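Visitor: No letters, just coordinates:
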């Protein structure tokens, strides 16, 4: 046997180590550059998840800096889109954030049909990155129509997912199992077994409530395997196990105890001959933070392990990526560290009953140095209207790093037990690689095409030919500030402003002789672009409200449409008494309580009356079509007859009490010409001809701003902004028909406190309306300046 000179071996080893160092440094450099730009995450805490007509969707928003684990200070504009169950955009909203927090509300009016909707929150900065960091919140709205029962899922999807991503022959592997229904939700099986081609059982497993499980498996070369699963309904299903690779490295992670974990690498003889003693290394990383740990197979060994102290892990999520000697990622595993994560525990106490209100105290068990900013939703103890799938913990610590769907992510952070920790580890093991693709990381850092929005530029044009550059434009703001603007080519610019929808800016043109004249201007407000469509979404595993329940509970009649109740610190913002409708002598008395008055928000979001009709589920076409003399066609979308001519019947439509025989009068009719409307899909009072519903429209008798036109300064233009940030309103308690009904216990709102701040002792007090409920539940989310989080669900018995 020929002997290899020692000097050659030494030189080869040094070259190999140098190449490894170059590869390691390249990976580290690429990784750090990819995360140089900070990443932010948004969480919406809505006061409920199921709403009824005449309520408001109240919410508090939290913006989190994942690199520094603190509130994200830079973003000051949050863009919100409202989407239907198909993912089509219905409305857009813009909210101003400050110091990592924002709040707002959205009115639930009769325009919304019963069904599932989605709120999507994002920022302009997020568009710099390939990874989608927007936040999606599902809500349910109940109107006159009950929700349809969900269709039961049929069929199963069964996947076998090796831990770390590698499945190799003749080596111990840890195999994950994922069993879901056709809607993508987990299915617990009674029993699962693995058999080889000789029908010998080689492994057994079961799954959690989310359809996840794992088992140890050592596949043999040349052997095929099948899995046999037994479901709770007694059915059986057999599936083939994917073929194992001939070469590779198996990578697994396991907890030793609460302070330590063990990482293990396993391979086979064929692979060992190729890699010899080549060095591997493990990168433990997240959001630009990283630790590198060398790992090498000992000579003539197919197995190597390392015990790591959990102090090396970050709080929350950690991504463990295994690299070979050339700096190529070959396996990855997500690991969650619960240590020091759930310290924000608090108690809720009743202090005193004061007339129609109850004074409540929240107290942290172990106060932090920095004061917490909390949002608190107070609901009846038997509520069916709060079904939040996310908490601030899952939104900030879990969802940003997982590539796939997570069923009920908040489950892993409520009353955490060893079983829940194991279930989360199963989830992460079966998710495979993280959201971040190493191919993208190696290509280079993301480009910074989008900036943080610290205010918005308003671009204006003066529509006049006799404007010179020596003229000035005086603008006055609602806070009594005024400033002079330069004019260049009839254009002007208001920089870094936070325009509020509905507010009035006053403009006056100052000529060379210092005289004031009223300008004719146009303003262009460029708010953040919100996608017109999103990918929704999965069908529901279980609907909270089904058709039979909705009929049994008279949900739409729960709230008065024309009144509100306020406590000492609660301000009534909108007077909802529809005086215009009540004073309209042309509307019959029996209809006045059912009419929807056209507000400025409705005008803005539905510019044409046909847009409103279309939003309620009707097919609307506004153009001449072949073979038709009608310019406007309105029909139902529901097939009601086998006769093709009558398969899509038309509704009965009245315009100012005159029944329309043709709908052409509605052609491109502006909504601002309409005072009120009623869309009754039951067709009540119309007999057989009302099978497609009845629509009543009453036009406006005089312009909305008629009274505002008198007494205004003829030299000043009062410009009302139709676009901008949403005005911030104070919470008001809706006036319910009864606080002792089943309807209120199921769907009512007691209180919403979006900005509850704790003192230096970790105590906050506030008042809630005394609705005579014995059982009350508090849903609490919060964050302080150091990024410490709170998520708590507390019950209180009122004696």
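Guide: Thanks, I have the structure now. Worth saying up front: this structure is predicted, and the values here are computed from it rather than measured. Numbers count the residues shown, from 1 in each chain.
Visitor: CA atoms for contacts and neighbours, from now on please.
Guide: Noted.
Visitor: can you map out the helices along the protein?
Guide: 6-34, 269-275, 392-393, 418-431, 438-443, 547-552, 579-582, 589-592, 600-605, 609-615, 742-747 (DSSP state H).
Visitor: Those: which one's closest to residue 76?
Guide: Of all those, helix 392-393 sits nearest to residue 76, with 19.5 Å by C-alpha to C-alpha.
Visitor: about what we covered before: can you tell me which of the helices of the chain is most buried?
Guide: Across the helices of the chain, the average number of neighbours (mean count of other C-alpha atoms under 10 Å) peaks for helix 392-393, which reaches a mean of 24.
Visitor: who does that helix touch, helix- and strand-wise?
Guide: Counting by 3 or more C-alpha pairs under 8 Å, 6 or more residues apart in numbering; DSSP states H and E, the packing neighbours recorded for helix 392-393 are strand 789-797.
Visitor: Buried ones in the strand it packs on, by neighbour count?
Guide: Across strand 789-797, burial judged by 16 or more other C-alpha atoms under 10 Å covers 789-793, 795-796.
Visitor: how many neighbours does the nearest residue in space to residue 786 that is not next to it in sequence have?
Guide: Spatial nearest neighbour of residue 786, excluding adjacent residues (C-alpha to C-alpha, 6 or more residues apart in numbering): residue 70 at 5.4 Å. The number of residues packed near residue 70 is 19, by other C-alpha atoms under 10 Å.
Visitor: And for the one 4 residues further on?
Guide: A total of 18 residues lie near residue 74 under the criterion other C-alpha under 10 Å.
Visitor: pretty sure it contacts residue 125?
Guide: No - counting by C-alpha atoms under 8 Å, residue 74 does not reach residue 125; the two are 9.4 Å apart.
Visitor: Provide a list of residues in contact with the most centrally placed residue in the chain.
Guide: Geometric centre of the chain, nearest residue: residue 136, 1.7 Å, by C-alpha atoms, centre = their mean. Neighbouring residues of residue 136 by C-alpha atoms under 8 Å, 6 or more residues apart in numbering: 118-121.
Visitor: Comparison target below:
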């Protein structure tokens, strides 16, 4: 037997040499091409809560993955809201920073009570099936609506049966999975039994279903006989399904996922003993295991788990002609999920109405920021149905409907149920026959670099060929800022890597020429766009019935309605709590300084900002600013060569800018640090770059708003102003609701979301404090903490603090 493995990080195995090789390797070649050229993204939307009332704000954080790691492919996420008729109600675009983004949707106050759907996707995902868009149903209640939602308990269900690896062979004991499906709810309590078709009274095997999705049993068939499955739910409703026909020859693949290894065995009957087989194992479209087998026997093969990641392992058995003879999905090490856990200390909890609570997350220098959510545990957990874990490891790569997939990755998970589920599934990211025949996805949409606009400049009606154009920005408190761009022969140029909210206004003029207001025209067109929704909305397990005046409103909805009224009252008193806004502003002085000093062309999702006005006072002790930066940014190297400093990032030379004008290192090294207000280290491409791609160090001197000096803020009157649309602005969540005493006058506080912060900063040498205020009657709190370290390992915590 010959076994070889890919050298992918974390999923590489050892090598065993065997005496022969397969003459064909079409499968391996096709898989490598697919993996390298068609990476697949998946999205998880984490909502601030599970159920909503019309008129509320919905906050979310989007996590985009390439396989099992945060994606670096896409930098924008598109989020849309639809009703049951697929009518679009809202659409938003937000930036993705290292695969993570956050935003909000304001639900209209006149939305009728119903199930609505949030669709989230990236432009790159438009090249593949819409089945892998995130389509999340949300329940929106409205007590004034003429109809109300009720669970659909009468929807019929169906059962299907799947032999392990897809083969059912005479005399070979075979494991079967039974899978339930419904347009409404499937039963949670059900059982089944096997009989011969001609003797339905004699039960050969009985079993009980694991959950609403699957059950399993093992059975040894006899050739020439026919069998049937009968499934019965707790209401006595029965369904009978025929088992596949028993065949007299073939190969059966049997797999067991053990704590320390994946064990498998190939069993066969009436097969040519000279025939050879090839087994390929893939994780996330990557080849991680290959075995050439010359003889089918009962030998058990073992793949160690110690270098494998949690996830779905896709086994495929090929014959010598590379026909598929058996397939099987299994989960790697479901007994032990590799997740980091935060260490919480200094927990201070109070059950007094509107009192302050807090805990501290112990310092982890490998994590830059966390998502932290605190909710009243009386409300439903937004992760109880489909969690971040179940999206990464299960639903993000499978297209069928799975009920409550989060259950397979919680503390009380049933690993036998997960295995049965995977026996009934097929890997949905690619089809072997399709890619082996050379049919690959057509790439219509390229990944974007944040917001991009294509511009065309004309002079007196003709293209301004190879011209230099000054884009002129009026910066708050900083006067005028110029950014130079160049057109091609057709007068075309591109602004890419833009990160700004709402809109961006600027004027323009041809460099070095006096022009009248209408002699030069610049036209812009966005290179990003929302994509049409091609698939159908999924079914849900609710129906609408007429509301009666005597109907009682569910407690959670009654609380949400009361809280919406209180929040409206609080917003009307904003003038009385202006100090809260001031405090919030003080917490973000660096962001304010960044907005004042840097133009939109010098903003990036991958930037490190050093604020020398409000922080980093120790910089004054360095010889110069480049020396100060050494060792403070991962990958940045500052070196002295020939009497001059050089700055490189991962081996590539970085551009240097002084007040957004490109300069040499010699022009920077002599600037006194006391004259510098801010430094930005930008990695990768950004709009103001000259095209190097290795990033830049941008240094901003103290002037204008940083020192109080007077700057001319007038623009020439002959310039035309242009406005470009940016990202949608996220509605801020008020985590300091009672920081000011006057806010406590609201009549009642029934908030379910007590704290929401998608980007809680983790400082390298400090513990991270989370502080929130009670509502009027909280008894315990659900805390969610999510983060990724520098190796993309996931920290996931979803527990109740009492």
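Guide: All right, it came through fine. Keep in mind it's a predicted model, so treat the numbers as computed, not measured.
Visitor: Can you give me the TM-score here?
Guide: Aligned and superposed, the two chains score 0.69 in TM-score terms (TM-score structural alignment, normalised by the length of the first structure); 626 aligned residues with a C-alpha RMSD of 4.0 Å.
Visitor: Need the overlap of contacts for residue 74 and residue 125 of the first structure.
Guide: With contacts taken as C-alpha under 8 Å, 6+ apart, the residues that reach both residue 74 of the first structure and residue 125 are residue 452.
Visitor: surely residue 383 of the second structure meets residue 404?
Guide: No - counting by C-alpha under 8 Å, residue 404 is not a contact partner of residue 383 of the second structure; they are 9.6 Å apart.
Visitor: more crowded one of the two?
Guide: residue 383 (21 against 16).
Visitor: got the contact list for the more buried one?
Guide: Contacts of residue 383 of the second structure by C-alpha under 8 Å, 6+ apart are 46, 406.
Visitor: any idea how far residue 652 of the second structure is from it?
Guide: Applying C-alpha to C-alpha, to the nearest Å, the value for residue 383 of the second structure to residue 652 of the second structure is 42 Å.
Visitor: How about residue 482 of the second structure?
Guide: Separation of residue 482 of the second structure from residue 652 of the second structure (C-alpha to C-alpha): 27 Å.
Visitor: Could you check which of these two has the larger neighbour count?
Guide: residue 482 (18 against 14).
Visitor: Might you report the residue contacts of the more buried one?
Guide: By C-alpha under 8 Å, 6+ apart, the residues touching residue 482 of the second structure are 470-473.
Visitor: let's see it at 6 Å
Guide: 471-472 (C-alpha atoms under 6 Å, 6 or more residues apart in numbering).
Visitor: Next: residue 696 of the first structure.
Guide: Neighbouring residues of residue 696 of the first structure by C-alpha under 6 Å, 6+ apart: 653-654, 677-678.
Visitor: Now check the second structure for the residue matching it.
Guide: Aligning on TM-score structural alignment leaves residue 696 of the first structure without a counterpart in the second structure.
Visitor: May I ask you to confirm that residue 71 of the second structure is in contact with residue 77?
Guide: No - judged on C-alpha atoms under 6 Å, residue 71 of the second structure makes no contact with residue 77 at a distance of 11.6 Å.
Visitor: Counting neighbours, go ahead and name the busier of these two.
Guide: Between residue 71 of the second structure and residue 77, residue 77 has the larger neighbour count (other C-alpha under 10 Å), namely 25 against 22.
Visitor: Let's have the helices of the first structure in JSON lines, adding distance to residue 159 of the first structure.
Guide: Below are these laid out as JSON lines (distance: least, C-alpha to C-alpha, whole Å):
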{"stretch": "helix 6-34", "distance to residue 159 of the first structure": "31"}
{"stretch": "helix 269-275", "distance to residue 159 of the first structure": "26"}
{"stretch": "helix 392-393", "distance to residue 159 of the first structure": "28"}
{"stretch": "helix 418-431", "distance to residue 159 of the first structure": "9"}
{"stretch": "helix 438-443", "distance to residue 159 of the first structure": "24"}
{"stretch": "helix 547-552", "distance to residue 159 of the first structure": "34"}
{"stretch": "helix 579-582", "distance to residue 159 of the first structure": "59"}
{"stretch": "helix 589-592", "distance to residue 159 of the first structure": "57"}
{"stretch": "helix 600-605", "distance to residue 159 of the first structure": "45"}
{"stretch": "helix 609-615", "distance to residue 159 of the first structure": "40"}
{"stretch": "helix 742-747", "distance to residue 159 of the first structure": "39"}
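Visitor: out of the ones you listed, which comes closest to residue 784 of the first structure?
Guide: In terms of C-alpha to C-alpha, the element of the helices of the first structure nearest to residue 784 of the first structure is helix 392-393, at 12.3 Å.
Visitor: post-alignment, that closest one versus the second structure, mean distance?
Guide: With mean C-alpha distance after the TM-score superposition for the first structure, helix 392-393 of the first structure departs from the second structure by a mean of 1.9 Å once superposed.
Visitor: so where is that helix in the second structure?
Guide: If you align by TM-score structural alignment, helix 392-393 of the first structure falls on residues 388-389 of the second structure.
Visitor: Over to stretch 424-431 of the first structure?
Guide: The aligned range for stretch 424-431 of the first structure is 418-425, by TM-score structural alignment.
Visitor: and the matching stretch, how far from the chain's centre?
Guide: For stretch 418-425 of the second structure, the separation from the chain centroid amounts to 24 Å (computed by C-alpha atoms, centre = their mean, to the nearest Å).
Visitor: can you list contacts of it?
Guide: 162, 164, 177, 214, 216, 329.
Visitor: Make a markdown table from these and add neighbour count and distance to residue 19 of the second structure to it.
Guide: Shown next, in a markdown table, are the contacts of stretch 418-425 of the second structure (neighbours: other C-alpha atoms under 10 Å; distance: C-alpha to C-alpha, whole Å):
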| residue | neighbour count | distance to residue 19 of the second structure |
| --- | --- | --- |
| 162 | 21 | 36 |
| 164 | 24 | 30 |
| 177 | 24 | 37 |
| 214 | 29 | 42 |
| 216 | 24 | 39 |
| 329 | 24 | 29 |
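Visitor: Okay, and which of those map to strands?
Guide: The members of the contacts of stretch 418-425 of the second structure that map onto strands under DSSP state E are 162, 177, 214, 216, 329.
Visitor: Once you drop chain neighbours, what's closest to the fourth one?
Guide: Nearest non-adjacent residue to residue 216 of the second structure, counting by C-alpha to C-alpha, 6+ apart: residue 177, 4.4 Å away.
Visitor: thought that neighbour was touching residue 162?
Guide: Yes - between residue 177 of the second structure and residue 162 there is a contact under C-alpha under 6 Å: 5.2 Å.
Visitor: quick one: the strands in the stretch 51-200 of the first structure?
Guide: Remark: strands assigned in the stretch 51-200 of the first structure by DSSP state E, counting those that start in this stretch are 56-65, 70-71, 77-83, 89-96, 101-107, 115-122, 135-142, 156-162, 173-181, 191-196.
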